[in-house]
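*Asks:* Provided below are the primary sequence and the corresponding predicted coordinates.
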Amino acid sequence: MSTVLVVEDTASEMELITTYLRNSGYTVIGAADAKEALNKVSQFKPDVVVTDVVMPGMSGFELCRSLKKNPETEKLPVIVCSSKNQEIDRLWAMKQGADAYVIKPFQQEDLVKAVRSVDF
C-alpha cells in the first residue's frame, strides 16, 4: 500500500488525518511543518503528500510550489487540505501545482477519495 506524508502543524488535525488514512490501509509519515516535510520527502520518498496551508515558516502553497519545481519531486501528487473554502483558494492551490483540494472539516471518505484519485 502507498505511503502518505501528512504535513500538519495542529496535533489534533494530524492525529485525525493519520487515523483516517491508516484505517484505509495507508502508511503515514508525519511532518509538523513544510521544512520538515521537504526533508522527509527526500528521506522516505512518499507516494502522496497531504498538506495544510497555514503553517509557521513556509505555507502549504509554498511547499507545493517547491515540490513541483524540483525535477526529483515534480510528479509527486500533492493534496492541499485547508479550512480556506473559497473558490479562489482552490484555484490558487491548483496554480501552485496541487493535484487535489480538500476543505476542512472533512469526512474520512472525502480525504481517502482525494488520496485515491492521485495515488497511482
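*Replies:* That came through, no problem. Small disclaimer: the values here were computed from a predicted structure and weren't measured.
*Asks:* contacts, neighbours, all on C-alpha from now
*Replies:* OK.
*Asks:* tell me the centre residue of the protein?
*Replies:* residue 50 (1.3 Å; C-alpha atoms, centre = their mean).
*Asks:* am I right that it is in contact with residue 5?
*Replies:* Yes - contact criterion C-alpha atoms under 8 Å: residue 50 and residue 5 qualify, at 6.2 Å.
*Asks:* those strands in this protein, which residues are they?
*Replies:* In the chain, the strands defined using DSSP state E lie at 3-7, 27-31, 48-51, 78-82, 100-103.
*Asks:* use this one as the comparison:
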Amino acid sequence: MTLIAGGFEVVSITEPAKAMSMFVRQKPDLILMDIVMPDMSGLDICRHIRKEMNYKAVPIIFLSTKDEDFDKFWALRQGGNAYLTKPYSPTDLINTVKSYL
C-alpha cells in the first residue's frame, strides 16, 4: 500500500515458484522480498535470480524481521542491494526504492 500510494506499480506474489515463472515472462524493475518465505528462502531466490536468470542489474531489496548483522551481511552477500528491517517507516521504504530506480 505504501508503494502504491507513492505512485509505484506493484505486483505482489506470495509463492516463490510463481515469482520465478513471472520473472521469465516479465523482467521487474526492482524486487522486494523477505528472507523467510514458504518453500524457498529469499536468499535462495536471490542467488537464483542473480546466477540463473542473469538479472544482475535488477535491484533486490530485502524486507525482513531478521535483524541480526549476520542476516543483513548474508543477504547482501547473496546479491541483495539493500536490507530494511521490519517494521520500517514508509519514508525509509519509499526512499530506498527511489534510490535504486
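*Replies:* That came in fine, so what should we check first? Everything numeric in this text was worked out from a predicted model, so none of it was measured.
*Asks:* can you give me the TM-score here?
*Replies:* Laid over one another, the chains give 0.93 as their TM-score (TM-score structural alignment, normalised by the length of the second structure), with 101 aligned residues with a C-alpha RMSD of 1.2 Å.
*Asks:* re earlier: which position in the second structure pairs with the residue nearest to the centre of the first structure?
*Replies:* Using TM-score structural alignment, the equivalent of residue 50 of the first structure in the second structure is residue 32.
*Asks:* tell me the contacts of its match?
*Replies:* Contacts for residue 32 of the second structure (C-alpha atoms under 8 Å, 6 or more residues apart in numbering) come out as 60, 61, 62, 63.
*Asks:* let's go with 10 Å and repeat that
*Replies:* 10, 12, 42, 59-63, 80, 82-84, 97 (C-alpha atoms under 10 Å, 6 or more residues apart in numbering).
*Asks:* now for residue 95 of the second structure: what does it line up with in the first structure?
*Replies:* Mapped onto the first structure by TM-score structural alignment, residue 95 of the second structure lines up with residue 113.
*Asks:* how far away is its match from residue 15 of the first structure?
*Replies:* For residue 113 of the first structure, the distance to residue 15 of the first structure equals 18 Å [C-alpha to C-alpha, to the nearest Å].
*Asks:* before we move on, what about residue 100 of the first structure?
*Replies:* Between residue 100 of the first structure and residue 15 of the first structure the computed distance is 21 Å (C-alpha to C-alpha).
*Asks:* any idea of the angle the helix of greatest length in the first structure forms with strand 27-31?
*Replies:* When the first structure is parsed with DSSP state H, its longest helix is helix 11-23. Interaxial angle, helix 11-23 of the first structure versus strand 27-31 (axes from the mean of the first three to the mean of the last three C-alpha atoms, to 10 degrees): 160 degrees.
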